[in-house]
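K.L.:
Give me the fold of what follows.
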Amino acid sequence: MTRRRTAAALAAVLLTVSGCTSVGPGRGHGGGTPGPRPDDSTSTSTMRGITLPSWNRTDYDSPAADGYLRDIRATGARWVTFTPTWYQNRPTDPAMHTTEETASDGSLRRIVDRAHALGLKVMIKPHVDLPGDADRAEIGPRDRTAWFAAYRRFITHYADLAADTRTEQFAVGTELAGVSGDLAAWTKVISAVRDHYDGPLTYAANYDEYERIPFWKELDLIGIDAYWPLSTKPTDDTERLRRAWEPIGKRLAAYAQRQNRRILFTEAGYVSQRGATTAPYAWTISNRTGDAEQAAAYRALLDSFEGKRWWAGVCWWMWDDWPDSGETPARLAYSPHGKPAEKVLRDRWAT
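P.N.:
Now for the predicted structure:
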């Protein structure tokens, strides 16, 4: 999910990726075999997760952070995802860099520790974004060799941090459709990550990208940001939404079988706006609240996929915005907090 942001905020560059060094010693992968697989007898556990993104260097050190983690835990969630984000000024740039909107390494380490102290497991899912409303799928560097070299430095930086903090799962990329078709380059990226981090790996492909990814067999899980439109008009009819998932689910089950990998919804979410199910990927659909539609969408997704052996779970996008940082009013935002969608999670997960 791409966050709307201002160009001015992105102008403050703190560090270029070419100057970034690892934060800890490498961790050898030891040549282990990726797993688990759809047909494994141990493949029945699913992620019950919620994403807590950051939009500022100090968000994860916010006084609100502990409350957010406790509230996430209270829904019955057992996982939380953190999203440190670097930026490119232009899609064609050869490297990415930090800004004041990049969570500091120290704050990321501390919030991982606090999540673990509450009994939550952690996935770190680093993002690379563009200014304003630009879609990261538009990233298409002129010099791909330079970009992938920079990307390897960026992603192994966080792989080291994940290893040092005993993070349970790691994503090697998110929605980079403009470069995700390069098998050789991504094989090198994944190999480099495995030299630094021993845990399970995924890649978060957008819902219209995942079938074009050539490197799933280098990873442990297929990751999909599951923003499929489910309706052509606003609806809070759970059964109608469940029926809309049926052909998608059949296609995903067959794909998981062909790839011999389970599928994790690395993101899924709906704004609490009327019409959310028509464009789940959109931050702004209307100025009318749609709490019932959001809750119905949560219920339909869980009805459709919970219990499927090929399905590895979901990490909902997203929990609350940080104080004073929300660009979308809380009553209209993706957060389920304090809305009927939170009750759906509590009813399903807090048992």
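
K.L.:
alpha carbons only for contacts and neighbour counts from here, please
P.N.:
Fine.

K.L.:
Residue 181 and residue 214 touch, don't they?
P.N.:
Yes: here residue 181 reaches residue 214: they are 6.3 Å apart, a contact under C-alpha atoms under 8 Å.

K.L.:
Report how many residues lie close to residue 351.
P.N.:
Neighbour count of residue 351, defined by other C-alpha atoms under 10 Å: 7.

K.L.:
Next: residue 93.
P.N.:
16.

K.L.:
Please tell me how far residue 134 sits from residue 340.
P.N.:
The gap separating residue 134 from residue 340 is 31 Å, by C-alpha to C-alpha, to the nearest Å.

K.L.:
Next, the second sequence, to be compared with the first:
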Amino acid sequence: MFSFFLLNSCAANSENFKLNGISLVASRDSITEDQVSKIVEVNANSVALMPYAFMREKSDPELIYNIERQWFGERLEGIEHTIMHLKSQNLRIMMKPHIWLRNGDFTGDLKFSSEAEWEKFETSYRKYLMLYAELSEKHHLEILCIGTELYNFVKERPEFWNLLISDIRKIYKGKLVYAENWDKVDQVDIWDKIDFIGVDAYFPLSDQVSPSEDEIVEGWQKHKSMLEDLSSEYDKPILFTEYGYRSMDHALKEPWNSNRDISEPNHNLQARALKILYEEFWTNNWFAGGYLWKWDQHEGSGGLENDRFTPQNKPAENMIKEYYRKFRN
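P.N.:
Predicted coordinates:
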């Protein structure tokens, strides 16, 4: 039914195939074989690489990226180095450029006050995307994400996006996705032009401190119904371009919240929430898989003193390994 089964012949022959993804945090240094092996050990079969671009201010339309001050893993040479190591372990790759704004400003709210500023921003963004489109084609990467949480930009400038998609298609032969925030995914008009409906899936599921499995299932139902309807409307698979939970109380109330002063550790809730997510989504043929947010490269990441998103060295790591094994092909 859906084109994601054509990612390779192995996937095409497996009804159970899903993109068991992780979002790999770039490193100051080069990635090692041992670090890649840790990804394989949790039965992941795909990795999202995230070359960040920065803006001095949200009113400044010039993007800054691939500069010496960035970590090695975010620069072009570092990304190519990482690609080589991931491919050596037969991992699929999604290239997923992100814009980062200061002070926690949300990229979905980006908006410029004049046509000249919009055009300058579009020129800068196009150069940014085409650089990574060319890199993705050079290394035959399976998926390219053409934008991450840019609702206003997509809504306000449709001609730019239509042309950008067309031009990317001329040089890149893989699959395209756009990653929209969970609350705007049903308000985007470009799904018919790309291959996946991408969702950064931080849907609020429960106001409870530590909801039960049944409460989490109930919290998913209206969101799941909306996503299934959206997939049917466009005849495109849903891909969770990001998903994940912090290991703390109230983690499902505002799953996107990354504040550092609101938590009481709750590792079982993180594991429980992931279990329900896999059971609710990974078995559906309209669902392509997802990319866990997020995975660090150093071995001591996470742990029982850590309440952040990473599942490493927490009960959630075993949950991921168990469910990814079922869809590992």
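
K.L.:
TM-score of the superposed pair?
P.N.:
Here the superposed chains carry a TM-score of 0.87, computed using TM-score structural alignment, normalised by the length of structure 2; 309 aligned residues with a C-alpha RMSD of 2.5 Å.

K.L.:
Skipping adjacent residues, who's closest to the alignment partner in structure 1 of residue 85 of structure 2 in space?
P.N.:
Residue pairing (TM-score structural alignment): residue 85 of structure 2 is matched to residue 114 of structure 1. Excluding its sequence neighbours, the residue lying closest to residue 114 of structure 1 (C-alpha to C-alpha, 6 or more residues apart in numbering) is residue 66, at 7.4 Å.

K.L.:
Just tell me what the one you found corresponds to in structure 2.
P.N.:
By TM-score structural alignment, residue 66 of structure 1 lines up with residue 33.

K.L.:
just checking, that match touches residue 87?
P.N.:
No: between residue 33 of structure 2 and residue 87 there is no contact under C-alpha under 8 Å: 11.1 Å.

K.L.:
Quick check: residue 200 of structure 2 touching residue 182?
P.N.:
Yes: using C-alpha under 8 Å, residue 200 of structure 2 is in contact with residue 182, at 5.5 Å.

K.L.:
Tell me which of the two has more neighbours.
P.N.:
Higher neighbour count among residue 200 of structure 2 and residue 182: residue 200, with 25 against 20, using other C-alpha under 10 Å.

K.L.:
Now which residue in structure 1 aligns to that one?
P.N.:
Using TM-score structural alignment, residue 200 of structure 2 pairs with residue 225 in structure 1.

K.L.:
what secondary structure does the aligned residue in structure 2 for residue 77 of structure 1 sit in?
P.N.:
Using TM-score structural alignment, the partner of residue 77 of structure 1 in structure 2 is residue 44. Three-state assignment for residue 44 of structure 2 (DSSP: H, G, I helix; E, B strand; the rest coil): coil.

K.L.:
Chain neighbours aside, what residue packs nearest to residue 44 of structure 2?
P.N.:
residue 20 (4.9 Å).

K.L.:
who touches that neighbour in this structure?
P.N.:
43, 44, 45, 46, 289, 290, 291, 324, 327, 328 (C-alpha atoms under 8 Å, 6 or more residues apart in numbering).

K.L.:
Tell me the spacing between it and residue 94 of structure 2.
P.N.:
12 Å.

K.L.:
if I look at the two, which residues touch both of them?
P.N.:
Common neighbours of residue 20 of structure 2 and residue 94, using C-alpha under 8 Å, 6+ apart, are residue 46.

K.L.:
First-to-last residue distance for stretch 319-331 of structure 1?
P.N.:
13 Å.

K.L.:
wait, I meant stretch 307-315 of structure 1
P.N.:
16 Å.

K.L.:
Where does it end up in structure 2?
P.N.:
The aligned range for stretch 307-315 of structure 1 is 283-291, by TM-score structural alignment.
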